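S.K.: got a predicted structure here, sequence first:
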Amino acid sequence: MSKSVRYLTPLIVFGALVALLVWGLGQDPREVPSPLIGKPVPEFSLPALEDPNRTVTEADLKGKISLVNVWASWCNSCRAEHQALMSLSEVPDFQIVGLNWKDEAADAMRVLRLTGNPYDLNGYDPDNTVGIHWGVYGAPETFVVDQDGIIRYKHIGPIDREVWEKKLQPLVAELRARG
């Protein structure tokens, strides 16, 4: 191996690592691609948080546009987005379905009693049985599911006015128009 190649190789490797780092820093950490986009909601069956005798399934997500919101009482970011979800619960033409994740039912019910309940339905997933099939990394996460039960979008992090106006509302309007 020539002397110049021996000295250039580490420099080239270092340059490639710097380029990779710069590229990574420019990415939005909330934009994690999901292999479920464009695919049907995974089959699931969970007890309803408010009524363990009722079951929440993928069939509940068909026929309406649904925002499926993964949340927990112990999640600070979930508390931060709660008021936005309360406001969205008044918007017609879609439902908000909660997926109470890795939580204690009594704690979750207490939060809903104290802060209001934006959810039309709320599945209780204390052991991450369903969350793992949805590819849930943490809470909060929100999925947009169309009328046919197809996942169209995944948002990681809290929903706020900006997220609603720039990302979710245009998608919900598009899905509504498709009927």
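M.R.: Yep, that arrived.
S.K.: going forward, measure contacts and count neighbours with C-alpha atoms only.
M.R.: Will do.
S.K.: other SSEs contacting the biggest helix by length in the chain?
M.R.: When the chain is parsed with DSSP state H, its longest helix is helix 3-25. Applying 3 or more Cα pairs under 8 Å, 6 or more residues apart in numbering; DSSP states H and E, one finds that helix 3-25 contacts no other helix or strand.
S.K.: in the protein, which spans are strands?
M.R.: Listed in chain order, the strands of the chain (DSSP state E) span 45-47, 55-57, 65-71, 94-101, 121-125, 141-145, 151-156.
S.K.: let's have those in a markdown table, adding mean neighbour count.
M.R.: Listed next are the strands of the chain as a markdown table, based on neighbours: other Cα atoms under 10 Å:
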| stretch | mean neighbour count |
| --- | --- |
| strand 45-47 | 17 |
| strand 55-57 | 18 |
| strand 65-71 | 25 |
| strand 94-101 | 24 |
| strand 121-125 | 25 |
| strand 141-145 | 24 |
| strand 151-156 | 21 |
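S.K.: please compare the first structure with the one that follows:
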Amino acid sequence: MSTETSTPPERKSRGWVMAPLLIFVAIAALFAFALTSGDPSKLPSALIGRPVPQTEFPPLEGLLSNGAPVPGFHAADLAKGKVSVVNFWASWCVPCIEEHPLLIELRKRSGVDIYGVNHKDQAEAGRRFLGRYGNPFTAVGTDRTGRNAIEWGVYGMPETFVINGEGKIAYKHVGPISPDSLEKTLLPAIEKARAVAVQK
């Protein structure tokens, strides 16, 4: 009579069911650690060094600057030889309010064109936000459904991308810009992208 024991079939099948859950938990823990650590921009992005996704952002309806409509933009606008910045934001996003003065400072100090993407927002709320806090954007596009944000690999609001003159993503900042990240990461990333463009 054999004394060997075999694993019940139910236990084996339970192991296969648990494997995806364990993988998901491990990945979620990685992202949670990156978001709560000192530098959330260290979240992985497969888009760094690659062309921006072929997306189009229609203009924010009714938004004017000096009496003229503020345009939206599309991917081709980011590949015209100049380093630029793309910022995803929303009126309902409290961290977006906190970082907004730093976007204005970024524009003043770097001189880059900043393209804003109003994410899953109402046009009136987006206009009210910019009317209250100021408009640092060269163009303001909309992403009503959030589909374009998915294409860009956006995790949440706000997120900021530095785009080189060839329309490739040079740097990605996850979460609100702080005075520290403005000085130590964002401005240097812009200057680095400019230096690489000059060398070419």
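M.R.: Sure, I can see it. Computed from a predicted model, the values in this text were never measured in an experiment.
S.K.: so what number do they get for TM-score?
M.R.: Here the TM-score for the pair of chains, by TM-score structural alignment, normalised by the length of structure 1, is 0.80; 159 aligned residues with a Cα RMSD of 2.3 Å.
S.K.: about what we covered before: now the strands of structure 1 as CSV including distance to Leu112 of structure 1?
M.R.: Output for the strands of structure 1, formatted as CSV (distance: least, Cα to Cα, whole Å):
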stretch, distance to Leu112 of structure 1
strand 45-47, 17
strand 55-57, 18
strand 65-71, 11
strand 94-101, 11
strand 121-125, 11
strand 141-145, 18
strand 151-156, 22
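S.K.: out of those strands, which is closest to Thr9 of structure 1?
M.R.: Proximity to Thr9 of structure 1 (Cα to Cα) singles out strand 151-156 among the strands of structure 1, at 39.1 Å.
S.K.: can you tell me what Ala125 of structure 2 aligns to in structure 1?
M.R.: Under the alignment (TM-score structural alignment), Ala125 of structure 2 maps onto Asp107 of structure 1.
S.K.: tally up the residues packed near that match, please.
M.R.: 13 (other Cα atoms under 10 Å).
S.K.: excluding its backbone neighbours, what's nearest it?
M.R.: Nearest residue to Asp107 of structure 1 in three dimensions, chain neighbours excluded: Ser73, at 6.1 Å (Cα to Cα, 6 or more residues apart in numbering).
S.K.: gap between the aligned partner of the one you found in structure 2 and Gly126 of structure 2?
M.R.: By TM-score structural alignment, Ser73 of structure 1 lines up with Ser91 in structure 2. Separation of Ser91 of structure 2 from Gly126 of structure 2 (Cα to Cα, to the nearest Å): 6 Å.
S.K.: try Thr185 of structure 2
M.R.: Using Cα to Cα, Thr185 of structure 2 is found at 28 Å from Gly126 of structure 2.
S.K.: looking at these two, which is more packed in?
M.R.: More crowded of Thr185 of structure 2 and Gly126, by other Cα under 10 Å: Gly126, with 23 against 15.
S.K.: so what's that one up against?
M.R.: By Cα atoms under 8 Å, 6 or more residues apart in numbering, the residues touching Gly126 of structure 2 are 60, 90-91, 118.
S.K.: what's the burial count for the residue nearest to Asp107 of structure 1?
M.R.: By other Cα under 10 Å, 22 other residues sit near Ser73 of structure 1.
S.K.: that one against Leu114, yeah?
M.R.: No: taking contacts as Cα atoms under 8 Å, Ser73 of structure 1 lies outside contact range of Leu114: 11.4 Å.
S.K.: dump the residue contacts of the equivalent of Gly131 of structure 1 over in structure 2.
M.R.: Residue pairing (TM-score structural alignment): Gly131 of structure 1 is matched to Ala149 of structure 2. Ala149 of structure 2 makes contact with 88, 119, 143, according to Cα under 8 Å, 6+ apart.
S.K.: can you pull out the helices in structure 2?
M.R.: So, for structure 2 - with DSSP H - the helices run 9-36, 94-110, 123-133, 147-151, 179-181, 187-199.
S.K.: mind giving me the packing neighbours of the shortest one?
M.R.: Judged by 3+ Cα pairs under 8 Å, 6+ apart, helix 179-181 of structure 2 is in contact with no other helix or strand.
S.K.: gap between the two ends of stretch 133-146 of structure 1?
M.R.: End-to-end for stretch 133-146 of structure 1, by Cα to Cα: 18 Å.
S.K.: residues in contact with Asp28 of structure 1?
M.R.: By Cα under 8 Å, 6+ apart, no residues touch Asp28 of structure 1.
S.K.: how far away is it from Gly157 of structure 1?
M.R.: Going from Asp28 of structure 1 to Gly157 of structure 1 by Cα to Cα gives 11 Å.
S.K.: now the residue positioned nearest the centre of structure 2. Nearest residue, chain neighbours left out?
M.R.: What sits nearest the mean C-alpha location of structure 2, by Cα atoms, centre = their mean, is Glu159, with 3.2 Å. In space, and not counting its chain neighbours, Glu159 of structure 2 is closest to Val174: 4.8 Å by Cα to Cα, 6+ apart.
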